[in-house]
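Q: okay, sequence plus prediction incoming.
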Amino acid sequence: MSKSVEPSIAALFDAAKTAQRRAYTPYSHFNVGAALRTPSGAIFAGCNVENAAYPQGACAETGAISAMALAGETRIAEMLVIGDGEGLCTPCGGCRQRIREFASPQTPVHIAGPDGVRLTLSLAELLPYSFGPENLKT
């Protein structure tokens, strides 16, 4: 990544890129990595993991969120997802909802390719009119 990139984004990119290289994708051969930063500054990463009961695998975003929860953290301050190819590798619908559970509508989600960030969206732009934990409070 270019040195002109904000250090927090560069750290997320590096963590997601490392995770992407470790993805287990014997069926789709499409490796995805994700990394998130919590308000404490901790970074957690995940990769997609497929299995023979395709498509019952786990997404990279799910792995990163699970690692965050295992460490006892519950808030996402920023997230980055990386995939190869020309198209944008945005989180699937299920992952958008998982991110929403732990993030605010203003949380930035960076969509990256091999050479860096291609697009940054707020979670509200990625998942408009979302349903979240506050909807269940009476």
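A: That came through fine. Numbering: from 1, shown residues only.
Q: from here on, contacts and neighbour counts on C-alpha atoms
A: OK.
Q: please enumerate the helices of the chain.
A: Secondary structure of the chain by DSSP state H: the helices cover 7-21, 60-70, 93-102, 123-126.
Q: tabulate those helices in TSV, adding columns for mean neighbour count and distance to Pro39.
A: Output for those, formatted as TSV (neighbours: other CA atoms under 10 Å; distance: least, CA to CA, whole Å):
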stretch	mean neighbour count	distance to Pro39
helix 7-21	20	12
helix 60-70	21	11
helix 93-102	18	11
helix 123-126	18	16
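Q: try this one side by side with the last:
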Amino acid sequence: MVVGKQAPRDLIDAALMARDKAYAPYSNFFVGAALRTAGGKVISGCNVENAAYPEGVCAEAGAISSMVLSGETKFDEIAVVGLGDVACTPCGGCRQKIREFTGPDATIYIINESGETLLTLSREELIPHSFGPENLK
């Protein structure tokens, strides 16, 4: 964990704006994410719930889907924001999605709703000993 490394302002702002657009009428737990592609684009996503709870989409997954739609398949950093001052770290499924589209030194920023960086993690810290495409060879 890199203590004190702050998320870039453009990622913070994009993640906060995405969180404000989240659709969470059931849990009222709004999440936003913003990633920077290897090509330098900032792409964001928000969580979208569904009355059939397991069918919702996480903010990180939404951002990654938008990235792929834009024609890119790698990102270097991602910021995730939930509510309050509690760290809203990616769920297990999103950790695997992050693993699929990043290199080992990708940076994951967990920020609070005030835009302060709570945690700065490398991909390896977020998901150590992970399973990835090279395991399939």
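A: Thanks, I have it. Because the structure is predicted, anything quoted here is derived from the model rather than measured.
Q: ok so, going back, now the helices of structure 1 in TSV, with distance to Gly46 of structure 1?
A: Listed next are the helices of structure 1 as TSV, based on distance: least, CA to CA, whole Å:
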stretch	distance to Gly46 of structure 1
helix 7-21	6
helix 60-70	4
helix 93-102	12
helix 123-126	19
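Q: nearest to Asn48 of structure 1 among those helices would be which one?
A: helix 60-70 (4.2 Å; CA to CA).
Q: which strands and helices sit next to the closest one?
A: If you count contacts as 3 or more CA pairs under 8 Å, 6 or more residues apart in numbering; DSSP states H and E, helix 60-70 of structure 1 packs onto strand 32-37, strand 43-47, helix 93-102.
Q: mean shift between that helix and structure 2?
A: Aligned to structure 2 and superposed, helix 60-70 of structure 1 gives a mean residue distance of 0.2 Å (mean CA distance after the TM-score superposition for structure 1).
Q: Asp115 of structure 1: which of the helices of structure 1 is closest?
A: Asp115 of structure 1 sits nearest to helix 7-21 of all those, at 9.7 Å, using CA to CA.
Q: just want the angle from that closest one to strand 43-47.
A: 30 degrees (axes from the mean of the first three to the mean of the last three CA atoms, to 10 degrees).
Q: contacts for helix 7-21 of structure 1, please.
A: Contacts to helix 7-21 of structure 1, defined as CA atoms under 8 Å, 6 or more residues apart in numbering, come from residues 1, 31-37, 43-48, 79-83, 112, 114, 116-117.
Q: fine by me, we can end here.
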